[in-house]
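Chemist: Build me a model from this:
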Amino acid sequence: MTALAWVTFALALVLALVRIPSALRGENRLMMALFGLIALAVLLSIGGPYLAIDAALGGINLANLLLRFLIYAITLLLAVRVARAFSARSAQSALLGPWGLGALALVGAGTVMSFLLMGLLPSSVGLGAGDNHAWFDVYGELGRVYPGFTGVILLPSLLRALRGASLPALRVAAGLLAAGYAMLALTVIFPLMPDDWVAARQAMNYSSLLFLLTGLATIWLAGLMARRRAETS
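Modeler: Predicted structure coming up:
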């Protein structure tokens, strides 16, 4: 499964690097930042880099807490970008309105509280439960709630775009993004899976990221092709 993680990291890094020229021109800097954050988050999910970064932070799994908040930031920025790409104003309002931001603040506060109540644990990329399984379970489930929440908000708009988008490339992008968000929403059932299904959980996590990244890349390519056609017409 480490190979899939490195593939996801490499794709996110390449997508961030190719956006540097346009970002330097002041165009769509959000996307470069988003891909860069995704690359960092995936790197923190890989054993070697995680242990090295966590050691620099004190060796008490602060890197895992950093990873959680990176994921919250990524899911919000990603969801807003997708909502704008498909003119889903109601979804954007839900994400950035009182209920959406309130949900983010509540999940963030709960994440910090449950991390502290777990007690200090030896640095580990998997963040073992230690002696406090209850707060470990709360911490783990909160890390899935907000990303799943954004997926539930966006899915109706993506399914409409899958049927009705004017450009074939946008329909493909909508399908890829819908698959990614559906898989992301399904991660809330992880606690119901047997403990030895670690590989299945990792496959769902990385596959959802790959779907989302390729969906975003397809939107970018569609926009690039549309601009080129407009310039030559």
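Chemist: CA only for contacts and neighbour counts going forward, please
Modeler: OK.
Chemist: Pull up the gap between Pro21 and Met32, please.
Modeler: Pro21 is 10 Å from Met32, where distance means Cα to Cα, to the nearest Å.
Chemist: and for comparison, fold this next one:
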Amino acid sequence: MIEILQWTTLVACAAATLSRIPNLVRKKNRSLFYIFALMTVATLLSIKAPYLAIDGMLGNTNVANLLLRFIIFGAIYFLGMRIAKGFGDVHGLQFIRGRAGTVVLGLISLALLILFALMDSEGSSVGMMDVYAKDERNRLLVEYYGAAGRAYPAYVCLAILPAMLRAAGSTLPAMLRISALLLAVGGIAITLSLLFPVIPPALGYLTFIINYTAILCFVFGLMLIWLAKAMARRKVPEHIRKPAGT
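Modeler: Just a heads-up that it's a prediction; the model follows:
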């Protein structure tokens, strides 16, 4: 079941990325392409076979996991910015790209690098489970490392969540309200990832469901926004959309 969810998410992200190539070529709304592309790479690195292959090329020291964390940071940053701008969320923008957001990103990134350097990361394993099992010291370092990796995405999602909930309950067109609801669900799922350390091992599969639910909600939420805008443009008369003489 987990593998089906992983590969389904990868296919959805890749399809969304490919759908944005024409606009990328036309230099139009390029941020969506970058968001989907980063999500695709992040999903690929979270699947066992691709992860082991890529980390093997990088030295079998789980550098691929560190790379994955920063790819997620980039994806969530651009995602948060795109959503905040799209829904006119001024406060969300300030929290993400303002001084507070810069400080949070800088401190968390530094913590990730330090924790990774301190642990014995030898031996590729998805989620660094083999590193976790080495000894008590590495177990604690992996837990702190994982917490740091989840902290920044949760910060960004909390910054934009209020605006998404307001938009979902507003009088916006139905498609935009559904989009806002999906994005809000994705944000809540990412925030719930902070609780991963208290989830019993027997329920460990919930971490996969939460993570991939978040990604799918973000992908479909953004695609709905794009679709709603495209439909709105088609409803505008040609003489209004194009200035006279063009």
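Chemist: Could I get the TM-score for this pair?
Modeler: Superposed pair, TM-score by TM-score structural alignment, normalised by the length of structure 1: 0.97. Supporting alignment: 233 aligned residues with a Cα RMSD of 1.1 Å.
Chemist: circling back to that earlier point, which of Pro21 and Met32 of structure 1 has more neighbours?
Modeler: Met32 (22 against 12; other Cα atoms under 10 Å).
Chemist: what does stretch 79-86 of structure 1 rub up against?
Modeler: Stretch 79-86 of structure 1 is contacted from outside by Arg89, Ala91, Gln92, Leu95, Thr150, Gly151, Leu154, Ser157, Leu158, Ala161, Leu216, Ile219, using Cα atoms under 8 Å, 6 or more residues apart in numbering.
Chemist: which residues touch the first one?
Modeler: With contacts taken as Cα under 8 Å, 6+ apart, Arg89 of structure 1 has the following neighbours: Ala83.
Chemist: And it, how close does it get to Pro122 of structure 1?
Modeler: 45 Å.
Chemist: cool, the fifth one as well?
Modeler: Counting by Cα to Cα, the gap from Thr150 of structure 1 to Pro122 of structure 1 is 32 Å.
Chemist: cool, and the fourth one?
Modeler: Between Leu95 of structure 1 and Pro122 of structure 1 the computed distance is 36 Å (Cα to Cα).
Chemist: The two: who's more crowded?
Modeler: Taking other Cα under 10 Å, Leu95 of structure 1 and Pro122 do not tie; Leu95 has more neighbours (24 against 11).
Chemist: Could you find the closest non-adjacent residue to the more buried one?
Modeler: Nearest residue to Leu95 of structure 1 in three dimensions, chain neighbours excluded: Leu101, at 6.6 Å (Cα to Cα, 6 or more residues apart in numbering).
Chemist: Aligned to that neighbour, what sits in structure 2?
Modeler: In structure 2, the residue paired with Leu101 of structure 1 is Thr102, using TM-score structural alignment.
Chemist: Is it correct that its match is in contact with Gln94?
Modeler: No: with contact defined as Cα atoms under 8 Å, Thr102 of structure 2 and Gln94 do not form a contacting pair (10.1 Å).
Chemist: out of those two, which sits in the more crowded spot?
Modeler: Higher neighbour count among Thr102 of structure 2 and Gln94: Gln94, with 15 against 12, using other Cα under 10 Å.
Chemist: Now check Ser46 of structure 2 against structure 1: what is it aligned to?
Modeler: In structure 1, the residue paired with Ser46 of structure 2 according to TM-score structural alignment is Ser45.
Chemist: Skip the chain neighbours and tell me the closest residue to its match.
Modeler: Closest residue to Ser45 of structure 1 apart from its sequence neighbours, by Cα to Cα, 6+ apart: Val125 at 6.7 Å.
Chemist: does that neighbour count as helix, strand or coil?
Modeler: coil (DSSP: H, G, I helix; E, B strand; the rest coil).
Chemist: does it really touch Pro49, like I thought?
Modeler: No: applying Cα under 8 Å, one finds Val125 of structure 1 not in contact with Pro49, separated by 9.2 Å.
Chemist: Looking at the two, which is more packed in?
Modeler: A count of neighbours by other Cα under 10 Å puts Val125 above the other of Val125 of structure 1 and Pro49, at 18 against 15.
Chemist: Let me have the contacts of stretch 79-86 of structure 1 in TSV, adding distance to Thr187 of structure 1 as columns.
Modeler: As requested, the contacts of stretch 79-86 of structure 1 are exported to TSV (distance: Cα to Cα, whole Å):
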residue	distance to Thr187 of structure 1
Arg89	26
Ala91	21
Gln92	22
Leu95	20
Thr150	13
Gly151	11
Leu154	16
Ser157	20
Leu158	19
Ala161	24
Leu216	21
Ile219	25
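Chemist: Just the buried ones from those residues?
Modeler: Among the contacts of stretch 79-86 of structure 1, the ones that count as buried by 16 or more other Cα atoms under 10 Å are Ala91, Gln92, Leu95, Thr150, Gly151, Leu154, Ser157, Leu158, Ala161, Leu216, Ile219.
Chemist: Looking at the residues you listed, spot the one nearest Trp6 of structure 1.
Modeler: Leu216 (18.8 Å; Cα to Cα).
Chemist: before we move on, which element is the corresponding residue of structure 2 for the closest one in?
Modeler: Aligned counterpart of Leu216 of structure 1 in structure 2: Leu222 (TM-score structural alignment). Element membership of Leu222 of structure 2 [criterion: DSSP states H and E] is helix 205-235.
Chemist: same question, Asp196 of structure 1
Modeler: Using DSSP H and E, no helix or strand contains Asp196 of structure 1.
Chemist: Just give me the match in structure 2 for it.
Modeler: By TM-score structural alignment, Asp196 of structure 1 lines up with Ala202.
Chemist: ok, that match - contacts?
Modeler: Applying Cα under 8 Å, 6+ apart, no residues contact Ala202 of structure 2.
Chemist: can you tell me how far it sits from Ala159 of structure 2?
Modeler: With distances taken as Cα to Cα, Ala202 of structure 2 is found 32 Å from Ala159 of structure 2.
Chemist: same deal with Asn29 of structure 2?
Modeler: Taking Cα to Cα, one finds Asn29 of structure 2 at 23 Å from Ala159 of structure 2.
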